[in-house]
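1. my questions are about this predicted structure, shown below with the sequence.
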Amino acid sequence: MDARITAVLHECSRASGEERISFPEVVAALAAAGVERYHTDLVRGETTYYLPDGATERVETNPAALPPAMDFTAKGVESAVRAIQAGAIRYRGFCEQVLRAGCVGWTVSITGRRAVYYGRSGDSHTEWFPGAA
């Protein structure tokens, strides 16, 4: 993988964790770097980025500040999404809210313009990018 792309991936992860960048800014930077999708595992504290040619890059992030709830609630995830979109919370608050809603991770498809949040038992909730569905 090109060193410039790797640098973008690491900076997006770091900037998210430090709350210096918004989700739309992350998506724009990753799309410009050629990333088609990424997967964030909140429990392990890592994000894996995928390029169309099969190349991947795993970046360590901060592990979850609290254990995820046992039961997944799509309404809780949706509430966290709406709160961060409205600017009522930032990234760390978002992660805490989705953990309380039983979310253990998500996959973002940049090409598919959606994020799929999932819980321990495989329950999931899909959020389309604004204007995508």
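-> Received, thanks.
2. can we go C-alpha only for contacts and neighbour counts from here?
-> OK.
3. buried residues of the host helix or strand of A80, list them for me.
-> In this structure, A80 sits in helix 74-85 according to DSSP states H and E. Buried residues in helix 74-85, counted by 16 or more other Cα atoms under 10 Å: 74, 76-81, 83-84.
4. same check, this time on stretch 105-124
-> For stretch 105-124, by 16+ other Cα under 10 Å, it's 105-110, 113-115, 117-119, 124.
5. stretch 42-54 too?
-> Those buried within stretch 42-54 under the rule 16+ other Cα under 10 Å are 42-43, 46-51.
6. can you tell me which of those lies nearest to V98?
-> Within those, the smallest distance to V98 is 9.6 Å, found for L42 (Cα to Cα).
7. for I84, give me its contacts.
-> 90-91, 94 (Cα atoms under 8 Å, 6 or more residues apart in numbering).
8. out of those residues, who's nearest V35?
-> Closest to V35, out of all of the contacts of I84 and judged by Cα to Cα, is Y91, at 20.7 Å.
9. contacts only, for the closest one.
-> 16-17, 19, 22, 84.
10. one more to weigh against that first structure:
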Amino acid sequence: MNPNTKKVIEKCARESHVGFLTFPEALGRLIEAGVESYFADYRNQSTTYYLSRNEALSVPMAMPTIEIPNSFNKDGVVSAICAAQSDTVRYPEFLKLTMSAGCIGYIVWMAGKYVSYFGRQGELHIEHFPQE
């Protein structure tokens, strides 16, 4: 992987994780770096970024110490998404809210313009990017 691409991805991950970037800002940087999708894995405490050249970079990220429930609360996940979209919450709080709602992680699909959120028992919520 190009060292500059790696630096952009790692910086974007760090800045998102501390709440510095909004979701659209992070997406813009990642798309520009060539990322086509990424998987935030709450249980593994990492985010893996996939590039169109079949390259991947996994970035470890400490997650909040929240016991993720067995049940998936779709309404809770959607509420957290809406709060993030309105910039009422940033990523650190988004993590806490989605984890508390039973989400174990999500995949962002840049070209498809949607995010797939997962629960422990295979539950799935698909959220399309807001219209620009």
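-> Done, it's in. Every value quoted in this text rests on a predicted model; they were computed, and no experiment measured them.
11. which of the buried residues of stretch 42-54 of the first structure sit farthest apart?
-> Maximum distance among these (Cα to Cα): 23.4 Å, for V43 and L51.
12. give me the neighbour count for A32 of the first structure.
-> 12 (other Cα atoms under 10 Å).
13. secondary structure element holding T126 of the first structure?
-> Per DSSP H and E: T126 of the first structure is located in strand 124-128.
14. list the contacts of that strand.
-> Residues contacting strand 124-128 of the first structure (Cα under 8 Å, 6+ apart): 72, 74, 77-78, 113-118.
15. mean distance, it to its aligned residues in the second structure?
-> Following the fit onto the second structure, the mean deviation recorded for strand 124-128 of the first structure is 0.6 Å by mean Cα distance after the TM-score superposition for the first structure.
16. any idea of the angle that strand forms with helix 74-85?
-> Here strand 124-128 of the first structure points in a direction 30 degrees away from that of helix 74-85 (axes from the mean of the first three to the mean of the last three Cα atoms, to 10 degrees).
17. so strand 124-128 of the first structure aligns onto which residues of the second structure?
-> For strand 124-128 of the first structure, the aligned range in the second structure is residues 124-128, judged by TM-score structural alignment.
18. and that stretch, how far out from the chain's middle?
-> 12 Å (Cα atoms, centre = their mean, to the nearest Å).
19. next: stretch 79-92 of the second structure.
-> 12 Å.
20. what do you get for stretch 62-81 of the second structure?
-> 13 Å.
21. kindly check the end-to-end length of that stretch for me.
-> By Cα to Cα, to the nearest Å, the extent of stretch 62-81 of the second structure from end to end equals 20 Å.
22. wait, V108 of the second structure sits on F39?
-> Yes. Judged on Cα atoms under 8 Å, V108 of the second structure makes contact with F39 at a distance of 6.5 Å.
23. gap between A84 of the second structure and M63 of the second structure?
-> 17 Å.
24. rewinding a little: next, format the buried residues of stretch 105-124 of the first structure as CSV and append distance to V27 of the first structure.
-> Output for these, formatted as CSV (distance: Cα to Cα, whole Å):
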residue, distance to V27 of the first structure
G105, 17
W106, 14
T107, 12
V108, 9
S109, 9
I110, 7
R113, 9
R114, 11
A115, 11
Y117, 16
Y118, 20
G119, 23
S124, 21
